[in-house]
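Student: Got a predicted structure plus its sequence, pasted below:
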Amino acid sequence: MAQPSPSDLRLPGHPHFAYRNGELMVEDLSVSALARTHGTPLFVYSQSAMLAALAAYQRGFAGRQALICYAMKANSSLAVLQTFVNAGCGLDIVSGGELARALRTGVAPEKVIFSGVGKTRAEMRQALEAGIGCFNVESLAELDVLNEVAAALGRRAPVSLRVNPDVDAKTHPYISTGLKGNKFGIAHDAVLQAYRHAAQLPGLRVVGIDCHIGSQITEMSPYLDAMDRILDLVDAIEASGIALEHIDFGGGLGIDYQGDTPPAADALWQALLAKLDARGHGQRKLLIEPGRSLVGNAGLCVTETVCLKPGEQKNFLVVDAAMNDLPRPAMYEAYHAIVPLQPRAGEPTVWDVVGPVCESGDWLGRDRAMNVQPGDLLAVCSAGAYCMSMSSNYNTRGRAAEVLVRGDRAQLIRTRETVDDQLRLESQLSLG
């Protein structure tokens, strides 16, 4: 089996990542040159790819009342957040830490949406004092606590109730959020009573309804099914005398990891808006919270080959990136394409690509055919979402550096973490 030529190597995110003259480029810069400058592991992002992904949503909502709130848990690096805020987006947060990070970007607080199933009283106070746009509330218990916190501050918290519509998003069980067995949202048949309860609480102001059914969704039908169920509830809630200012349809649109074919964002919303119009809700204000679909294919992780370890049953290609840098394979058995920055001619060998962490689960890709030598640089593709934001210091490994590219310019947006950085908050034993 011959090594594929660079023109045959398929990279998700093309044309922002492409081979030219046998060299992998990000926009107009050499990826290997960035790695030589900044070291490895290194996350490299294309800002143009992010903005192109956002443009598809913006085209889909042209002429509508809509606010796109980037779900910052996908990648919360400040420069990434500012890319979307500067393009007119709001932000979707799930913690007090994310709120503090969001406010550092200069985003208007009223364009911040606070999601999540376990907000603390301290986080609620922090968000109320900041003046955020909406709390997406996920339980009756949370409604009561938020009411108490808001009343103690002399405020009324704007709330939207997250509905669990019991719709199968047809995705990995760990990232499915819209079924009865998931921890998220209020059961569909309990929603009307929950709205009646919320409307009677003096510290709350009901402003919307929310639904998010999962992540990495690659089919249109789950969205259409969820919309029907949500619009049925909107009709029932407003018939009971409770007005809703907006409908929030969440996010979850998937990306291409391994030949996946999710609908384009503008095509998806063309279909969803047609249904919204047909049901008589076309003039509603809409909120959505895409994350992965805006950044996933806009990033890759560059890693260096440390050594080759042929074996009787498996050949192992050991690299300097690991499960602490790229947790998705270990967590979800997720697939990421892995390609050489400068492909070699000749017959490839089939390798399991693994990291140096002391866990058998520390693998980045299985059964990958490549002709590589120690010192060769590889790119783990589609690494813009849920990689850096989920990275850790396991084995006292520092978090990787990050570079953002626009055209022929690159900015180091996160400096590589050192051991001193990690130890700064720890104390030597003093108890004897």
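Tutor: All right, it came through fine.

Student: CA only for contacts and neighbour counts going forward, please
Tutor: Noted.

Student: List the buried residues for stretch 110-129?
Tutor: For stretch 110-129, the neighbour count (16 or more other C-alpha atoms under 10 Å) marks 111-117, 119, 123-125, 127-128 as buried.

Student: Let me have those residues in TSV, extended by secondary structure and distance to Pro310.
Tutor: As requested, the buried residues of stretch 110-129 are exported to TSV (DSSP: H, G, I helix; E, B strand; the rest coil; distance: C-alpha to C-alpha, whole Å):
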residue	secondary structure	distance to Pro310
Lys111	helix	53
Val112	strand	51
Ile113	strand	50
Phe114	strand	49
Ser115	coil	47
Gly116	coil	45
Val117	coil	46
Lys119	coil	49
Glu123	helix	51
Met124	helix	54
Arg125	helix	56
Ala127	helix	54
Leu128	helix	58
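
Student: Can you say which two of those are spatially most distant?
Tutor: Greatest spatial distance in the buried residues of stretch 110-129: Lys111 and Val117, 19.8 Å, computed using C-alpha to C-alpha.

Student: now the helices for the stretch 301-432 of the chain?
Tutor: In the stretch 301-432 of the chain, the segments counted as helices under DSSP state H, counting those that start in this stretch are 328-332, 419-423.

Student: ok now stretch 145-157, how far from the chain's centre?
Tutor: Once both centres are worked out by C-alpha atoms, centre = their mean, to the nearest Å, stretch 145-157 turns out to sit 30 Å from its chain's centre.

Student: Just the residues contacting that stretch, thanks.
Tutor: With contacts defined as C-alpha atoms under 8 Å, 6 or more residues apart in numbering, stretch 145-157 is touched by Arg121, Met124, Arg125, Leu128, Cys134, Phe135, Leu201, Pro202, Gly203, Leu204, Arg205.

Student: Please flag which of the residues you listed sit within helices.
Tutor: Among those, the members found in helices (DSSP state H) are Arg121, Met124, Arg125, Leu128.

Student: from the residues you listed, which single one is nearest Thr305?
Tutor: Nearest to Thr305 among those: Met124, at 46.1 Å, using C-alpha to C-alpha.

Student: before we go on, here's another structure to hold up against the first:
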Amino acid sequence: MSDFDYQKGVLHAEAVPLPAIADAVGTPTYVYSGAALTRRFQQVTEAFAGQPHLVCYSVKANSNVAILRLFSQLGSGFDIVSGGELARVRHAGGDPRKTVFAGVGKTPDEMAQALDAGLLLFNVESAEELEALDAVGRSAGRPAPFALRVNPDVDARTHRYISTGLKTSKFGVPFEEALALYTRAKKMKGVRALGLDCHIGSQLTATAPLRAALSKVAQLYLALQARGHALEYLDVGGGLGITYADETPPSPAEYARTVLDATRATGATLILEPGRSLVGNAGVLLTRVLYRKQTPERTFVVVDAGMNDLLRPALYEAHHALQPLVRRRGKAVEVDVVGPVCESTDVLARARPLLLPRAGELFAFMSAGAYGMSMASNYNSRPRPAEVLVDKAAWRVIRERERVEDLWRGERA
């Protein structure tokens, strides 16, 4: 994470010392590097230069409107999974005509809103969803453009909660049913087949599963064209991993070679849906030490960030590196870093070697730009963190810290 490094012993985001942000805004606070976001997006687009393609940033990874606006200004489209995400994209200035709508549970109202907005493509995930989309298209008086998401039954070799391409997954249509569904769709007046979609999972660190899945999908694409389906788009999904600890995920260039080798014969315009790989290493979560606690079995360090602020360790047993904002010398001891939430799973870093932190000391959970704030909640009636975007030596708050009064907004006593 070259955009987060130490300068004279103090951790910086670009040219901004992170303690200055923590002192001004408080903790917990998410901090993002605009340079890292921009560079990663450009690396992906450059890797696919010469091949017709559209990058559709996966909004669920981090949905702050400032980040959406930045990607939109860089030329990005968007991958959404709800009507709320569509509203965010439009509020941020994103183009619905460069937006694809995924997810297994789109409601008819969400479909109608997206169709009215001029959405590029609906990624349909079941036969009944196709029927619902057909009804929406007929009611609107214009066919809804769609791609069928197929499930190639390929193991993504990632955590079971983020592997989406197996037969046991709720996502996608079984591969062997796709031809029949496209044939059925030809007789429907409210839909129009424009593409084919596949996404096998998230945090992919090897290219072999992707190659296997896309090779199958490319053959299906060609078979559909041979049967008279005028497809234009092949949505290859996203899921490219990042480094949290010692992972060595493919580079954007290696990822592009894998995708292009598997799909070049289709002649399709590729739709890419990167999320984590664009924002994950571009963000950190700042936190402050509250207490230290010694038991016969453990040394605990209690911080002011909890699982409601950063859910991934509790949900996925995920690893986030932990760095002090100001380095000091000493001998490391093994500690569990825990939050204030009243749950035993509120452990943000287990069995970590750290110089025993002092109360008030500041730390950063690294690689927290993806699925950090977007998964944050008000559990235990805790206001959600602030968010900050850094641009060289300048920074600004892009989401104010929630106030206690915000916790019951909309409730009636």
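Tutor: Sure, I can see it. Predicted, not measured: the structure shown is a model, and the values here were computed from it.

Student: Got a TM-score for the pair?
Tutor: Put the two chains on top of each other and the TM-score (TM-score structural alignment, normalised by the length of structure 2) is 0.98; 412 aligned residues with a C-alpha RMSD of 0.8 Å.

Student: Contact partners for the one residue sitting closest to the centre of structure 2?
Tutor: For structure 2, the residue sitting closest to the mean C-alpha position, by C-alpha atoms, centre = their mean, is Ala61 at 2.2 Å. Contact analysis of Ala61 of structure 2 by C-alpha under 8 Å, 6+ apart lists Gly275, Arg276, Val279, Gly369, Ala370, Tyr371, Ser374.

Student: what residue of structure 2 matches up with Ser160 of structure 1?
Tutor: In structure 2, the residue paired with Ser160 of structure 1 according to TM-score structural alignment is Ala147.

Student: My reading is that that match is in a helix; is that accurate?
Tutor: No. Assessed with DSSP: H, G, I helix; E, B strand; the rest coil, Ala147 of structure 2 is strand; it does not lie in a helix.

Student: Test my guess that it contacts Phe122.
Tutor: Yes. Between Ala147 of structure 2 and Phe122 there is a contact under C-alpha atoms under 8 Å: 6.1 Å.

Student: what comes up buried for stretch 72-89 of structure 1?
Tutor: So stretch 72-89 of structure 1, judged by 16+ other C-alpha under 10 Å, has buried residues 72-77, 79-85, 89.

Student: From those, which land in strands?
Tutor: Using DSSP state E, no member of the buried residues of stretch 72-89 of structure 1 sits in strands.

Student: I'd like those as JSON lines, with distance to Asp189 of structure 1 appended.
Tutor: Converted to JSON lines, the buried residues of stretch 72-89 of structure 1 look like this (distance: C-alpha to C-alpha, whole Å):
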{"residue": "Met72", "distance to Asp189 of structure 1": "30"}
{"residue": "Lys73", "distance to Asp189 of structure 1": "29"}
{"residue": "Ala74", "distance to Asp189 of structure 1": "31"}
{"residue": "Asn75", "distance to Asp189 of structure 1": "34"}
{"residue": "Ser76", "distance to Asp189 of structure 1": "35"}
{"residue": "Ser77", "distance to Asp189 of structure 1": "39"}
{"residue": "Ala79", "distance to Asp189 of structure 1": "42"}
{"residue": "Val80", "distance to Asp189 of structure 1": "39"}
{"residue": "Leu81", "distance to Asp189 of structure 1": "36"}
{"residue": "Gln82", "distance to Asp189 of structure 1": "39"}
{"residue": "Thr83", "distance to Asp189 of structure 1": "40"}
{"residue": "Phe84", "distance to Asp189 of structure 1": "36"}
{"residue": "Val85", "distance to Asp189 of structure 1": "36"}
{"residue": "Cys89", "distance to Asp189 of structure 1": "33"}
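
Student: so where is the lengthiest strand in structure 2 in structure 1?
Tutor: The single longest strand within structure 2, with elements called by DSSP E, is strand 283-294. Aligned using TM-score structural alignment, strand 283-294 of structure 2 spans residues 299-310 in structure 1.

Student: Name the residues that touch that stretch?
Tutor: 35, 40-46, 315-321, 373-385.

Student: What is the equivalent residue in structure 2 for Gly106 of structure 1?
Tutor: Aligned by TM-score structural alignment, Gly106 of structure 1 pairs with Gly93 of structure 2.

Student: Run a quick neighbour tally on that match.
Tutor: Applying other C-alpha atoms under 10 Å, we find 16 residues neighbouring Gly93 of structure 2.

Student: gap between stretch 214-224 of structure 2 and the chain center?
Tutor: In terms of C-alpha atoms, centre = their mean, the centre of stretch 214-224 of structure 2 is set 26 Å apart from its chain centre.

Student: Also stretch 99-108 of structure 1?
Tutor: Distance of stretch 99-108 of structure 1 from its chain centroid, counting by C-alpha atoms, centre = their mean, is 17 Å.

Student: Identify each buried residue in that stretch, please.
Tutor: Leu99, Arg101, Ala102, Thr105, Val107, Ala108.

Student: these two touch, right, the first one and Ala127?
Tutor: Yes. Contact status for Leu99 of structure 1 versus Ala127: in contact at 7.3 Å, counting by C-alpha under 8 Å.

Student: hey, what's in contact with both of the two?
Tutor: Between them, Leu99 of structure 1 and Ala127 share no contacting residue, judged by C-alpha under 8 Å, 6+ apart.

Student: which helices and strands does the longest helix seen in structure 1 pack with?
Tutor: Secondary structure of structure 1 per DSSP H: the longest helix is helix 221-239. Contact here means 3 or more C-alpha pairs under 8 Å, 6 or more residues apart in numbering; DSSP states H and E; on that basis helix 221-239 of structure 1 packs against helix 191-199, strand 204-211, helix 265-278.

Student: Tell me the residues of structure 2 aligned with the very next helix or strand once past that helix.
Tutor: Remark: after helix 221-239 of structure 1, the chain's next helix or strand is strand 246-248, criterion DSSP states H and E. The alignment of strand 246-248 of structure 1 onto structure 2 (TM-score structural alignment) covers residues 233-235.

Student: That stretch vs structure 1, mean deviation?
Tutor: On superposition with structure 1, the mean distance recorded for stretch 233-235 of structure 2 (mean C-alpha distance after the TM-score superposition for structure 1) is 0.6 Å.

Student: one step back: got a list of what the match of Gly106 of structure 1 touches?
Tutor: Shown in contact with Gly93 of structure 2 (C-alpha under 8 Å, 6+ apart): Arg69, Ser72.

Student: I am finished for the moment; much appreciated.
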